[in-house]
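Asks: Here is the input, now give the coordinates:
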Amino acid sequence: MTRTQFGPFEAVFEKGELAVPGYLELLPLHQPGAQIVIDRVERALSAGDPARWVAALFRDVNWRPHLVGAIALLLDQSETLDSSLLWHAIDAGSWVTPQLVVTAVFVDPSFPERARVRVDAQCPVRVPAGLTPAERHSATGRDGLLGRSGKMMASLLAASAAIPSLERWAADLQRDARVEQLFKDDVWKKDEWNSSCEIVVAWMSNVRRAFLERGRTLAPRAT
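Replies: Predicted coordinates:
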């Protein structure tokens, strides 16, 4: 990952006064450092040409810029940024798919349609080409194709519970045999890592709390 391509967003990745590189504070979003990093994202958005730089964040194969881009979309109250960029990263099997799906709930009014299309197709993933195994592991995580599809399926159905028009649909689908099999392939529940469903629930709560501290109430764009 060459962060020079991210213009004013380069500062978001830096460690600076934090104990860890900035993007890592966005994974849990419940530590005090998270607000420092969100401030950095906000400054980057106001530095000029945000559409160009946010698009660059999401077009990178690496999950780290995706997480920064998600916060940028959540901060974009003018709604001038392209929320469909989220889906480009989700469809490529981003390691932070649960966080990106949560972001989509809050920024994309077409979330119900996009979620249904993917779930109906069993959440196909197009892994970025041209990466060595080591590069792929660093950029997108350790999952294979089925694992990435399972992660997307679990994330979409868990996030759909926050949208009234999708709540019953998502609950019914979780009892579908094909969906149950994909859930089994969401196999990154090791050590201290949680399943994608649990990450969606936790990150949705944490991001709402983080923005509430900034005077913003996040709510699903679709009903």
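Asks: Please make it C-alpha for all contacts and neighbour counts, starting now.
Replies: Noted.
Asks: Return the distance of the residue sitting furthest away from the middle of the chain relative to residue 157.
Replies: For the chain, the C-alpha farthest from the mean C-alpha position belongs to residue 177; by C-alpha atoms, centre = their mean, that distance is 26.3 Å. As judged by C-alpha to C-alpha, to the nearest Å, residue 177 and residue 157 stand 14 Å apart.
Asks: What's the end-to-end length of stretch 79-86?
Replies: Counting by C-alpha to C-alpha, you get 14 Å between the two ends of stretch 79-86.
Asks: please give me the structure for this one as well, since I'd like to look at both together:
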Amino acid sequence: MSELDFGIFKDFWNGHPNHLPLMGLHNDNNEPAEWNLNKSLERLDIICDGNDQGLIIEGIHKLLNNEDWRPHLVAIMASFKLEQTEQKKLIPELWNRLEKGSWISPQILSVLSIIDSEFEIKAEEILNNGFKVNFSPMEMAKYHSSRGPEGSKGASEKVINSIKSLLENKNDDFGWKGNLIRLIESKKFKINTKHNNELS
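Replies: As a prediction, the model looks like this:
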């Protein structure tokens, strides 16, 4: 991934699949010493602590604009390194990413349920009116790797099912969202101090 133009995040991977631990956000006893959740969060800290907000935002845009789901994971985690006012500006882009399709739509929706004050209103609208993922054309050889095995219909259903789960399980112990909040509360994942008071 490092050869692609991801701005300040281009070296996040450093030859290892550092995005993978972000899929579940929990430590695994079988994680290799070279890459694991702690190292992934540490790399994110180093990148974001060493650059200003403008470069972080620019990098997040580049990550989200890629059709591959792996950069999307890094982008949503990096969004918590932004000041709250800047993070709020990302909300339309995250919803737009869902419409374009992402294999990690459940994780994106979990972040939106935290940072978007209108999440429940938008979620109910989707449940009432439906949701359609519109993938852009892509060579079949790249499709599975970048987007997972789902077609547009499966990806759309995944968004709807994830929304149902988030609305039905609003406590912080649920799945990926719960793991994220526990990492933030335990200070294992450092967020911007000018962030939402509920998470600081």
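Asks: need the helices for structure 2, in chain order.
Replies: 21-24, 37-49, 53-65, 69-78, 84-89, 91-100, 105-115, 119-129, 140-147, 152-168, 175-185 (DSSP state H).
Asks: Indicate which one of the ones you listed is closest to residue 7 of structure 2.
Replies: Residue 7 of structure 2 lies closest to helix 53-65 among the helices of structure 2, at 4.8 Å (C-alpha to C-alpha).
Asks: Next, the buried residues of stretch 43-55 of structure 1.
Replies: Buried residues in stretch 43-55 of structure 1, counted by 16 or more other C-alpha atoms under 10 Å: 44, 45, 50, 53, 54, 55.
Asks: What is the nearest of those to residue 65 of structure 1?
Replies: residue 54 (8.8 Å).
Asks: The most centrally placed residue in structure 2: what's it in contact with?
Replies: Most central in structure 2 under C-alpha atoms, centre = their mean is residue 76, positioned 3.1 Å from the mean C-alpha point. For residue 76 of structure 2, the contacting residues are 60, 108, 111, by C-alpha atoms under 8 Å, 6 or more residues apart in numbering.
Asks: Same check for the residues you listed, but in structure 1.
Replies: By both residues aligned by TM-score structural alignment, their matches' C-alpha atoms under 8 Å, the contacts of residue 76 of structure 2 still in contact after alignment to structure 1 are 108, 111.
Asks: can you list the contacts of residue 76 of structure 2 in JSON lines and add distance to residue 97 of structure 2?
Replies: Formatted as JSON lines, the contacts of residue 76 of structure 2 follow (distance: C-alpha to C-alpha, whole Å):
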{"residue": "60", "distance to residue 97 of structure 2": "12"}
{"residue": "108", "distance to residue 97 of structure 2": "9"}
{"residue": "111", "distance to residue 97 of structure 2": "13"}
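Asks: Give the burial count for the alignment partner in structure 2 of residue 158 of structure 1, as a bare number.
Replies: With TM-score structural alignment as the criterion, the equivalent of residue 158 of structure 1 in structure 2 is residue 165. A count of nearby residues for residue 165 of structure 2, using other C-alpha atoms under 10 Å, gives 15.
Asks: Also residue 168 of structure 1?
Replies: Counted with other C-alpha under 10 Å, the neighbours of residue 168 of structure 1 add up to 12.
Asks: In contact with it: list those residues for me.
Replies: Contacts of residue 168 of structure 1 (C-alpha under 8 Å, 6+ apart): residue 161.
Asks: Go again with 10 Å.
Replies: Contact analysis of residue 168 of structure 1 by C-alpha atoms under 10 Å, 6 or more residues apart in numbering lists 160, 161.
Asks: That one -> structure 2?
Replies: By TM-score structural alignment, residue 168 of structure 1 lines up with nothing at all.
Asks: mind checking which helix or strand residue 168 of structure 1 is in?
Replies: Using DSSP states H and E, residue 168 of structure 1 sits in helix 164-173.
Asks: ok, then the element right after that helix?
Replies: Downstream of helix 164-173 of structure 1, the first helix or strand assigned by DSSP H and E is helix 177-184.
Asks: Map residue 42 of structure 1 onto structure 2.
Replies: Under TM-score structural alignment, residue 42 of structure 1 pairs with residue 45 in structure 2.
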